[in-house]
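Chemist: this is a predicted model, with the sequence first.
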Amino acid sequence: MSETVWNAFRETAQKNSYKTAVIYHGIELSYGELLSVCRRLGAALARRGVRKGERVMIYLPHCPQWVISWFGLQAIGACPVPITHFYGTRDLEYIAKDSGSQIVFCCEANYQNIEPLFSSGLFKDVIYTNTSEELPSWKELVNETIAKSRRVPAPAGVLSFDDMIRENGEAPEPGTRPEDLAEILYTSGTTGLPKGVPFTNDVYVWSTREERNIVAKVVPRGKAVILQGSPLYHILGQAQGLSGLLSGDTIVLLPRMDIEEVLAAIERYRTTNMFGTPTFYRMILEHPAVDRYDLSSLMWCYSGGDYLPPAFIERWKEKTGKYIYQGLGATEACGGITMTPGDEEIPEGSLGRVLSIWKAKLVDSDTMEESPIPGQGELLISSDHMIRGYWNKPEDTEKSFITLGGRLWYRTGDIVRIDEKGWVYFVDRSGDIIKHKGYRVVPSKVEKVLTEHPSISAACVVGIPDQELGEKIKALVIQKADKGPVEEQELIEWCKKRLAPYEVPHWVEFRETLPTSPSGKILRRKVRTEERQKMAKS
């Protein structure tokens, strides 16, 4: 298959011209309309000198302009660099310099973070939009939820997104090849500065299509109504959401992840597909309004970014009658590595099987010696359709990508078990293992036991250095708001009944919140660093 992202989208849009592509605040944008406005934006960008391969940052919240910007850049062979709209000036400066981006799309809510970088000359062009401008001007929005008073005129010297999409013209044919850059996504930076992950068109189309093939066993291509439950700048949000526009599906965009708005959107638009992190599903299940909404249209509920215990999946099934499919993925894999299929009985606790585009092997994390399958070890993956390394990060590339037997392999850092039938089970992150009294304690196992307590909604377990024991075990937990208080000793006794003696936490600390990535995943390494810094000061 030799395809590009733009060709795949254009062909899909032409075949489904009158079908709804995007829903936002109740307003529908058809595939034909979306294709037209993306072409106009691409033409306007090309007239202003944007070249094939040029990196352009998308610094926008969820809104139609985000989607139009991304595909408008694809139309001329330019390379989108999507980032979270919550970043401040320091992060913007780092990513702009690292990616080589000199143009940025932004909005009224975050222009103040762009302005000093624009004034300094780091950005040569800023394309500004009001998120209250909603859809193109010919799609006037009358929904009262968007206050017209929020409209802020474009600052002097910047380009107006609204003006650019009004311009007539066709985007020039870019001559994009499968091996050309389609996008650079930045990892959330759980281990230092964010790393750019460059996807070629070939990698993006192959990976997202493979993932859609698994979903198609439950919801056929072109039949899905997808609630965009994870950020568009995150690989989960692209592989399970945005890429649906390459298959003729409909995407429901919400400006923010308010849980009651999520529930209302599922009922109103008869959503078939939903995805998010385990935190997202817990918030839904524990929301007081969940029983007031009709969720019967859901067919494909998918969780990624972290492991979801079987006990929670059972609670979800009891409440909604739906199963939560899971998978193991990575930005570096352009999405899924494993996924649970919709047409087989799934063993409890499994994250599915390795997708067909990947070769997989297990190794000892320290020696790189291959482990047998079935067996346990660090998961390595390889494909003819994979990235070759990080953007401008040769040292990080050397740590994460390794050549074995003449093939390039990506080190996922995930310790997994693969059984004799190929089912994959998550054990832990290789760098997160706690070494206590000579034992290797798996934090996620302890966290699973803690979150099974009826009063605990989230947990993070880390190792604290100890001269005699190697590391002691500390648990940080969040209590459920609707449950009575629980004492530290009660949780320790709870763990003693369910864990080996060497796995029981030495301390339990109660927190209101725990640090999370933009996608909602608890940042265990950040917690561990904070706890060790506190200990060093004491």
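Modeler: Happy to help now that I have it.
Chemist: C-alpha only now, for contacts and for neighbours.
Modeler: Noted.
Chemist: measure Glu11 to Tyr31 for me?
Modeler: From Glu11 across to Tyr31, the span is 10 Å (CA to CA, to the nearest Å).
Chemist: these two: who's more crowded?
Modeler: The neighbour comparison of Glu11 against Tyr31 (other CA atoms under 10 Å) goes to Tyr31, with 26 against 15.
Chemist: so that one sits right up against Ile23, yeah?
Modeler: No: with the criterion set as CA atoms under 8 Å, Tyr31 and Ile23 do not qualify as a contacting pair; they are 11.2 Å apart.
Chemist: what comes up buried for stretch 22-32?
Modeler: Buried residues in stretch 22-32, defined by neighbour count with 16 or more other CA atoms under 10 Å: Val22, Ile23, Tyr24, His25, Ile27, Glu28, Leu29, Ser30, Tyr31, Gly32.
Chemist: skip the chain neighbours and tell me the closest residue to the second one.
Modeler: Using CA to CA, 6 or more residues apart in numbering and skipping residues adjacent in sequence, the residue nearest Ile23 is Val252, 4.7 Å away.
Chemist: the structure to be compared is supplied as follows:
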Amino acid sequence: MFTRHFEFWPKHLPKSLPIPESTIYDNLETTTKRYPNKTAIVFYGTEITYEQLHKEVEQLAGYLQQELEVSKGDRVLLYMQNSPQYIIAFYAILRVGAVVVPINPMNVKDEVAFYLSDCDAKVAIAGQELMPEIEPCLGVTPLQHIVVAAYSEYAQQELDYEVPPVVTEEKLIFISSAITGWKEALLAGHKAGPSGGTSDDLCCLPYTSGTTGKPKGCMHTHKTLQATLVGGAVWGGATPADTSLSTLPLYHVTGMQHNMNGPIYLGGTMVVMTRWDRDVALTLMERYRVTRWTNISTMVVDFLGNQNLKKEAIESLRMIGGGGAPLPEAVGQKLFELTGLRYVEGYGLTETMSQIHQNPLDRAKLQCLGVPQFDVDARVVDPVTLKELGPHEEGEIIVTGEQVFKGYWNRPVETKGAFVTIDGKEFFRTGDIARYDEEGYFFLVDRVKRMINASGFKVWPAEVEMSLYKHPSVQNACVIGVPDARRGETVKAFIVLNDSGKDTSAEEIITWAKEHMAAYKVPKIIQFLDALPVSGSGKILWRKLQEQEQQKVEG
């Protein structure tokens, strides 16, 4: 067990934390009994109590179970932006013992079709603005029915701050027996049967990509979710009196756990934003006396660049932190001068349902992953020999703990390769290269193999390459990450055109890519080559291109 950090462990916290053996849905039910009249959600002027939230979860659960025949273990796709409906749908799916499959609302129809087919989801709950991407999947994938939601049904109009157009858009009408409107589903009058889930039941299947380029579903149980939402709440000193600003996307494990499931477990209030807007965030922080804000560092950089920012507007903040990318030291200092708070960085993966490391609130280090959390055994090993390494030696992070996933959905080979047994314990291989200092604080050295970190979004080159190969003019493609002043990193594609596509322009390829992949994956830079560098076995030498790009930057 790695214990080097115990000397610097927060004095008021235990080193071990028991994990609830109840389900995530049980958390909502318990909180509703405790605080029925407390505001659970604030959404563009509308306040929703826990009693109302619970009632609508029950109504939707009844429709899913009785009308759409969703039963225990079934996968239900959740394809929506941050909204009350997202939260209601998430808990309604769990209420009937089904499995939430949360996907990025930036995904386009080819990607959505893959997820539906891979997890065999027959039912989806989607935002109406995303129907052009998911409706074509009816009948050509396992998808049989869609419940569609309009965010405007929960938002107030004519507010004194800007509301995203997607939230103000009027409800659309869909004429199809395979599509049900949100309100129609709630008012159908169906009641779900008794909930009988256990903590070991599969409940969430978020997707991550791998070196093969194919996204993989990470199998998480109620217990793996409880581990990080309870651990995060205790570590961060959260209470039922807290009001959180929910700006991270709820489909992402960090947003899911810290902006939704954590507050519901405690009975806190969530101020939900559908789209990031620094002016609106400032208004909401001041108006609702926000106490906690978990985010990505790019949001903080943008927020602190607001000319309208005044110290008194954010004086209610008690905790601010997140991950995704290191926060620049100068930005962290400016934040401290404004709030008296140190930015609390953490580290986790989709496979670990958010954090496995986090900085202590009273002893945080900038640009640092933090220390292993409650009951987490994290080590740094040689990625080839698996020999455990010491302080300041660079190697792969391996980890074991209650939050570690149960394997990749229907991918036994990849699952086997993701774990290794050391000292009689099974460790997950993160693929991240890191080191730790004498005090047991971990620091990231290199990203997971080839992963590109663009504004906190994980972009996997192999996945982008696979899409580019579908372009009729592309013969060969290699994708790398290059430095970008705004995004941290951005996507660059080296492309060899085939004979029939010699006149194809970079702009044509970028336009095509926007139709076939999520916006954050689209290459922003295209460079045409006559040939890609390859090894003797014919393997594309992506690292050589990466090194050449780095030399340009250094030059």
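Modeler: Looks like it came in fine. Only a predicted model underlies this, so the values are computations on that prediction, with no experimental measurement involved.
Chemist: tell me which element the residue nearest to Ile23 of the first structure is part of?
Modeler: Assigned by DSSP states H and E, Val252 of the first structure belongs to strand 250-253.
Chemist: by how much does that strand deviate from the second structure on average?
Modeler: By mean CA distance after the TM-score superposition for the first structure, the fitted strand 250-253 of the first structure averages 0.8 Å away from its aligned residues in the second structure.
Chemist: can you spell out which helices and strands pack onto that strand?
Modeler: For strand 250-253 of the first structure, the elements it packs on are strand 20-24, strand 225-227, judged by 3 or more CA pairs under 8 Å, 6 or more residues apart in numbering; DSSP states H and E.
Chemist: with respect to Leu236 of the first structure, which of those lies nearest?
Modeler: strand 225-227 (12.4 Å; CA to CA).
Chemist: counterpart of the closest one in the second structure, which residues?
Modeler: Counting by TM-score structural alignment, strand 225-227 of the first structure lines up with residues 243-245 of the second structure.
Chemist: mean deviation of that stretch from the first structure?
Modeler: After superposition onto the first structure, the average distance of stretch 243-245 of the second structure to its aligned residues comes to 0.8 Å, using mean CA distance after the TM-score superposition for the first structure.
Chemist: ok, residues contacting that stretch?
Modeler: Judged by CA atoms under 8 Å, 6 or more residues apart in numbering, the contacts made with stretch 243-245 of the second structure from elsewhere in the structure are 259, 263, 268-273, 281, 285, 288-294.
Chemist: again, only this time at 6 Å
Modeler: Stretch 243-245 of the second structure is contacted from outside by Gly268, Thr269, Met270, Val271, Val290, Thr291, Arg292, Trp293, using CA atoms under 6 Å, 6 or more residues apart in numbering.
Chemist: swap in stretch 250-258 of the second structure?
Modeler: Contact with stretch 250-258 of the second structure is made by Pro102, Ile103, Leu229, Leu248, Pro249, Met353, Ser354, as judged by CA under 6 Å, 6+ apart.
Chemist: what of stretch 162-176 of the first structure?
Modeler: Outside stretch 162-176 of the first structure, the residues touching it (CA under 6 Å, 6+ apart) are Arg39, Arg40, Leu41, Gly42, Ala43, Ala44, Ile76, Gly77.
Chemist: any chance of a markdown table for those residues, columns distance to Cys301 of the first structure?
Modeler: Listed next are these as a markdown table, based on distance: CA to CA, whole Å:
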| residue | distance to Cys301 of the first structure |
| --- | --- |
| Arg39 | 33 |
| Arg40 | 35 |
| Leu41 | 34 |
| Gly42 | 34 |
| Ala43 | 38 |
| Ala44 | 39 |
| Ile76 | 34 |
| Gly77 | 33 |
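Chemist: read off where the top helix by length along the first structure ends up in the second structure.
Modeler: The helix spanning the most residues in the first structure, taking DSSP state H as the definition, is helix 31-47. Using TM-score structural alignment, the residues of the second structure aligned to helix 31-47 of the first structure are 50-66.
Chemist: buried sites along that stretch?
Modeler: Residues 50-54, 56-66 are the ones in stretch 50-66 of the second structure that count as buried (16+ other CA under 10 Å).
Chemist: pull the contacting residues for the aligned partner of Asp432 of the second structure in the first structure.
Modeler: Under the alignment defined by TM-score structural alignment, Asp432 of the second structure is paired with Asp414 of the first structure. Under the criterion of CA under 6 Å, 6+ apart, the neighbours of Asp414 of the first structure are Glu378, Leu379, Asp428, Arg429, Ser430.
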